[in-house]
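*Asks:* Got a sequence here, can you build the structure:
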Amino acid sequence: MSSYRRPNQALRGLLGEAGMSAAELAARVNAIAAESGLVLGYDRSAVAHWLSGTRPRDNATALVVEALSRKLRRPVTLADAGFLPVPPGRKDTTHGSAAPFREDRDEDAAHGLGQLATWPTGHTVGRERTGRGAPLRLAALRLPPYEQIATSPLPAGGPPEGTRVHASEVQGIEAMARVFHHMDITFGGGQGRRALVAYLASDVRPRLHRPAAPAVRRRLLTATGELAYLCGFMHFDDDLQGLAQRYYLVALRLAAENGSPPDYAVALRALSVQADALGHRREAVRLAESAAACVTGPQLRRAFVYGQLAVAHAGEGARHEALRALAHAETMIERAGSTQDTPVGAYHQASLLHQQAVVRLRLGDERGAATALAASVRHRPADERRARALLLADLARLHLRARRLTEALDACHRFLDARSALSSSRVDRAFTDMRGLLRPYGRHPSARALLDRAARTSRVREPL
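*Replies:* A predicted model of the protein is given here:
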């Protein structure tokens, strides 16, 4: 039996308002999906089906409204785009407020953690595959400066209920933050990410609703913010960009609730790193500048923020601003003298050298970038296996571009050594890129041996 489909006039109207063709919308949807590691092949014929009334499959609706939002420079919802009905039991929240601080009364950090635990984020493999399409929302990066947050009280959640939170409970959460941090840097974001999602939702979130002494409450918010940050980074490392952003925004909200400018700056920095990695250079600079404007506290924490500001400026080609921010980071790390023991915002000489390498590369100094990368690998702490692998992949790429095959092959072998124990989409992507770059050298015996080794260790990692 044939069914009647009503043409999607709302979507057609948005396309006209945006001045976009069907082919351009399809290309933009594919590009946004690629930010989360998805390879889609939509074309103008797919958009024609949507215009005729067919609803895009799976989470493609979120990709479509994000593409329209970015083009129109305003939030577009599923309802705006004519993608109704929304699945039962779910609100049309594809795009909420432009900032995470102008939500309904119930939209506090605890509520956000509970909502995120229900998203397709690794509880089952099947759900994970669809959740990978959740896009980064550019509109959500239009964030208020900390000064505005400090003078505008945030909407509160419900009154505290239950027994008081004891300091020993917070000590347990702080200890878990160190455990998840070590797991992440050593084994990659795909290892333990689902456990952290569950821990935040089931163990930590209920404590946010319970009464606590002011000092205990501050420690609880700080520890929860660190875990939300780590959860965001683990999603980022595994190319789950939309969910990574949402956890970062929860960390930002917790810092605001806690009245902590340094933690607010660290969350802004994380959003800047993510925006920069996905090619949103202007947003990366703006977020890094906002972070630098409110960061206070230890010199290493400030260097952590200013190093990212240098990277972001270099991405825009702003040489003077990039070198000035990098000089600030260098001065601060020299003044600090000792390292930090913290699961969030840790910064050391290897971190600075990596940022120096990125800045030099973006400003056209490839040889200087290679030197800094090699030094960063040497100074990298032994347990930072993922960082070492990614640095070696970048170093191999630079050596190949300079036709230094021997050095490139050495870096590639060391990369393969580190990769074996890692569960990280970023590392997997670097592995695929490395094999592609080496194929033109396939007749060289040493390169052939490396390609053979890579083939033996090749694996398609199931999302965790």
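*Asks:* Please make it C-alpha for all contacts and neighbour counts, starting now.
*Replies:* Will do.
*Asks:* Now for residue 177: which residues touch it?
*Replies:* For residue 177, the contact set (C-alpha atoms under 8 Å, 6 or more residues apart in numbering) comprises 223, 226-227, 230, 343.
*Asks:* State the pair within those residues that is farthest apart.
*Replies:* Farthest-apart pair in the contacts of residue 177 is 223 and 230; separation 10.6 Å (C-alpha to C-alpha).
*Asks:* Can I get the contacts of residue 177 in CSV including secondary structure?
*Replies:* Listed next are those as CSV, based on DSSP: H, G, I helix; E, B strand; the rest coil:
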residue, secondary structure
223, helix
226, helix
227, helix
230, helix
343, coil
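*Asks:* Once you drop chain neighbours, what's closest to the residue nearest to the spatial centre of the chain?
*Replies:* Taking C-alpha atoms, centre = their mean, the centroid of the chain lies closest to residue 236, which sits 3.5 Å from it. The shortest distance from residue 236 to any non-neighbouring residue, by C-alpha to C-alpha, 6 or more residues apart in numbering, is to residue 244 (5.2 Å).
*Asks:* here's the other one to compare against:
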Amino acid sequence: MSGETVGQALRRWRRARGYSLRKLGTLTSYSYAYICEIETGRKPPLPEVIAACDRCLGAGGQLIAIAARSQTAGPQASDDEPGLEFSMDWMEGIETLTTLWRRDAGRRQFLRNAAYVSTAFAVPVQRWLDLFNEQNAVAASASEPPTTQTVREMTKTFRRLDNLYGAGQIRSAVVQYLDAEVAPVLRGSTPEALGRGFLSSVAELTQLAGWLAYDCLDHSLGQRYFIQALRLAMGAHDRALGAEILAGMSHQAIFLGQPQPAVELAHAAHRTAIRARVPALVAEASAMKAHAYALLHKEKECTDAITEAETFLGKADRTEGPHWISYLDEAYLAAISGHCFRALGKQSQAERFARRSLDMSPGFVRGKLFNQVLLAGAHVLKEDIDQACAVGHEALDLTGEVSSARAITYIDGLRQELRPWRTNRRVKEFEDRAKIVIAQW
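*Replies:* All right, here's what the predicted structure looks like:
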């Protein structure tokens, strides 16, 4: 069709074949969430993804041709956008970091057309691990700029708001704060002059900025923030925060349907967490391993990792450890386990853990929405469609409180899972309401 975008063509061919997003994702071995982003125009398609979709849909090269025309006519991602570098030179690294902040703060569409590059983590992770294989790493001095506590408190506030409402309403404020208030302190200073506390606080806020970009589905931007946060954590010699950042990288790779990089990142997080001697972090890294193994259909490795996560979470002292790991509790681990068993097709286990995941602490509205969709999906797996729709409506009730593009992909994913029962009255009611929510986004 003349003027049709590659996303529109992909959706037309998929629907003509009667495939859900999840089914096409399974056939192509790519994330259904990423395919949804292509269809809605939020992300540019990688050539290999379009080729796989074209083949599975029997499009005879038509999708490939449309994608090629779009690439020729449309905006091209710049090769010199900052953030994927992991410089061992301190001043060069700070220039990369502050340039990333400045360009993100000044351009609303910054890196919107750039692709997530799974191989970009290889050098940062290896350099991080090499550093902490050295027993006598030199720590920075104990002196700190007067802004250290301010950065910590701002980060806590931003993190609380993110957990409550999602990234949509606060991401720009975080980036503006980093560019306007933090960058001037970093420029021209050495790690020794800044102190470990200040560098850790900035690394934590940069990691949060990456998480916010990820929640907005700006995956290339989120990836770059994660890499630069790891570089700052290395400057601070903060093993615990490094493990958290690596686990976040693994989480993003899982969401994007790239389980093999996710496994490798989770293993790096695990090694770091063991060295940091923070049991809760070991539990988190083990949970990421489990989820990635589930996507690879490696059931034994998955269940072994879940057992390890449960063991280390049981050893965690909730009164100690970094404040930013407080979200990791039994409900969080139950949610990851629910996702694992759902990916493995284990109906009863998926439902059991999904129910446990809703026994949450207050203050995590977005997480509650995610877990309700997880439970609804577990009901779909059991073909208990009425109950799936009932729980789905509870998730929709929360969408008015949350500004999270990632949450919308969860809702859309549930819609696609319910498509085989589209003639069911309750499914129609859920579909109609979900379409309104998605359209408003």
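*Asks:* Need the TM-score from the superposition.
*Replies:* Remark: TM-score between the superposed chains equals 0.76 [TM-score structural alignment, normalised by the length of the second structure]; 380 aligned residues with a C-alpha RMSD of 3.3 Å.
*Asks:* From the contacts of residue 177 of the first structure, pick the one nearest residue 263 of the first structure.
*Replies:* residue 226 (8.6 Å).
*Asks:* Identify the residue of the second structure aligned to the closest one.
*Replies:* By TM-score structural alignment, residue 226 of the first structure lines up with residue 204 in the second structure.
*Asks:* what's near enough to touch its match?
*Replies:* 155, 229, 241.
*Asks:* Map these onto the first structure and name those still in contact.
*Replies:* Using both residues aligned by TM-score structural alignment, their matches' C-alpha atoms under 8 Å, the first structure keeps these contacts from these: 155, 229.
*Asks:* Can you add secondary structure and give the contacts of residue 204 of the second structure back as JSON lines?
*Replies:* Below are the contacts of residue 204 of the second structure laid out as JSON lines (three-state DSSP):
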{"residue": "155", "secondary structure": "helix"}
{"residue": "229", "secondary structure": "helix"}
{"residue": "241", "secondary structure": "helix"}
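*Asks:* which of the contacts of residue 204 of the second structure lies closest to residue 298 of the second structure?
*Replies:* Distances from residue 298 of the second structure to those, taken by C-alpha to C-alpha, are shortest for residue 241, at 28.6 Å.
*Asks:* Around the closest one, count how many other residues there are.
*Replies:* The tally of other residues near residue 241 of the second structure (other C-alpha atoms under 10 Å) stands at 29.
*Asks:* shouldn't it be in contact with residue 233?
*Replies:* Yes: using C-alpha atoms under 8 Å, residue 241 of the second structure is in contact with residue 233, at 6.5 Å.
*Asks:* Pull up the overlap in contacts between those two.
*Replies:* Joint contacts of residue 241 of the second structure and residue 233 (C-alpha under 8 Å, 6+ apart) are residue 200.
*Asks:* Now which residue in the first structure aligns to residue 229 of the second structure?
*Replies:* Using TM-score structural alignment, residue 229 of the second structure sits opposite residue 251 in the first structure.
*Asks:* neighbours of that match, just the number please.
*Replies:* Neighbours of residue 251 of the first structure (other C-alpha under 10 Å): 32.
*Asks:* who's in contact with it?
*Replies:* 224-226, 228-229, 264, 267.
*Asks:* Where in the second structure does stretch 399-416 of the first structure fall?
*Replies:* Across the second structure, the stretch matching stretch 399-416 of the first structure (TM-score structural alignment) is residues 379-396.
*Asks:* And stretch 299-315 of the first structure, by the same measure?
*Replies:* Counting by TM-score structural alignment, stretch 299-315 of the first structure corresponds to residues 279-295.
*Asks:* How far away from the center of its chain is the matching stretch?
*Replies:* 14 Å (C-alpha atoms, centre = their mean, to the nearest Å).
*Asks:* Mean distance between that stretch and the first structure after superposition?
*Replies:* The superposed stretch 279-295 of the second structure is, by mean C-alpha distance after the TM-score superposition for the first structure, a mean 1.8 Å from where its aligned residues fall in the first structure.
*Asks:* now do stretch 197-213 of the second structure
*Replies:* So stretch 197-213 of the second structure averages 0.7 Å relative to the first structure (mean C-alpha distance after the TM-score superposition for the first structure).
*Asks:* Only the buried residues of stretch 241-255 of the second structure, if you could.
*Replies:* 241-255 (16 or more other C-alpha atoms under 10 Å).
*Asks:* Take those and keep only those in helices.
*Replies:* Residues of these located in helices (DSSP state H): 241-255.
*Asks:* circling back to that earlier point, wait, which of the contacts of residue 204 of the second structure is closest to residue 431 of the second structure?
*Replies:* Using C-alpha to C-alpha, those come closest to residue 431 of the second structure at residue 155, 37.7 Å.
*Asks:* What residue in the first structure is paired with the closest one?
*Replies:* In the first structure, the residue paired with residue 155 of the second structure is residue 177, using TM-score structural alignment.
*Asks:* so where does residue 283 of the first structure fall, helix or strand?
*Replies:* Using DSSP states H and E, residue 283 of the first structure falls within helix 281-294.
*Asks:* Residue 402 of the second structure now?
*Replies:* Using DSSP H and E, residue 402 of the second structure sits in no helix or strand.
*Asks:* Next, count neighbours for it.
*Replies:* Number of residues near residue 402 of the second structure (other C-alpha under 10 Å) recorded here: 22.
*Asks:* same check, this time on residue 68 of the second structure
*Replies:* By other C-alpha under 10 Å, neighbour count at residue 68 of the second structure equals 15.
*Asks:* Residue 175 of the first structure now?
*Replies:* Using other C-alpha under 10 Å: residue 175 of the first structure sits among 14 other residues.
*Asks:* Check the gap between it and residue 322 of the first structure for me.
*Replies:* Plainly put, residue 175 of the first structure is 36 Å away from residue 322 of the first structure if you go by C-alpha to C-alpha, to the nearest Å.
*Asks:* Which element, helix or strand, includes residue 12 of the first structure?
*Replies:* helix 9-18.
*Asks:* Show me what counts as buried in that helix.
*Replies:* For helix 9-18 of the first structure, by 16+ other C-alpha under 10 Å, it's 11-12, 14-15, 18.
*Asks:* just to revisit the earlier point, so how far is the match of stretch 399-416 of the first structure off the chain centroid?
*Replies:* With C-alpha atoms, centre = their mean, you get 24 Å for stretch 379-396 of the second structure.
*Asks:* Repeat that for stretch 109-127 of the second structure.
*Replies:* For stretch 109-127 of the second structure, the distance to the chain centre is 13 Å (C-alpha atoms, centre = their mean).
*Asks:* before we move on, what about stretch 46-53 of the first structure?
*Replies:* Distance of stretch 46-53 of the first structure from its chain centroid, counting by C-alpha atoms, centre = their mean, is 32 Å.
*Asks:* Kindly report the same for stretch 405-412 of the second structure.
*Replies:* 12 Å.
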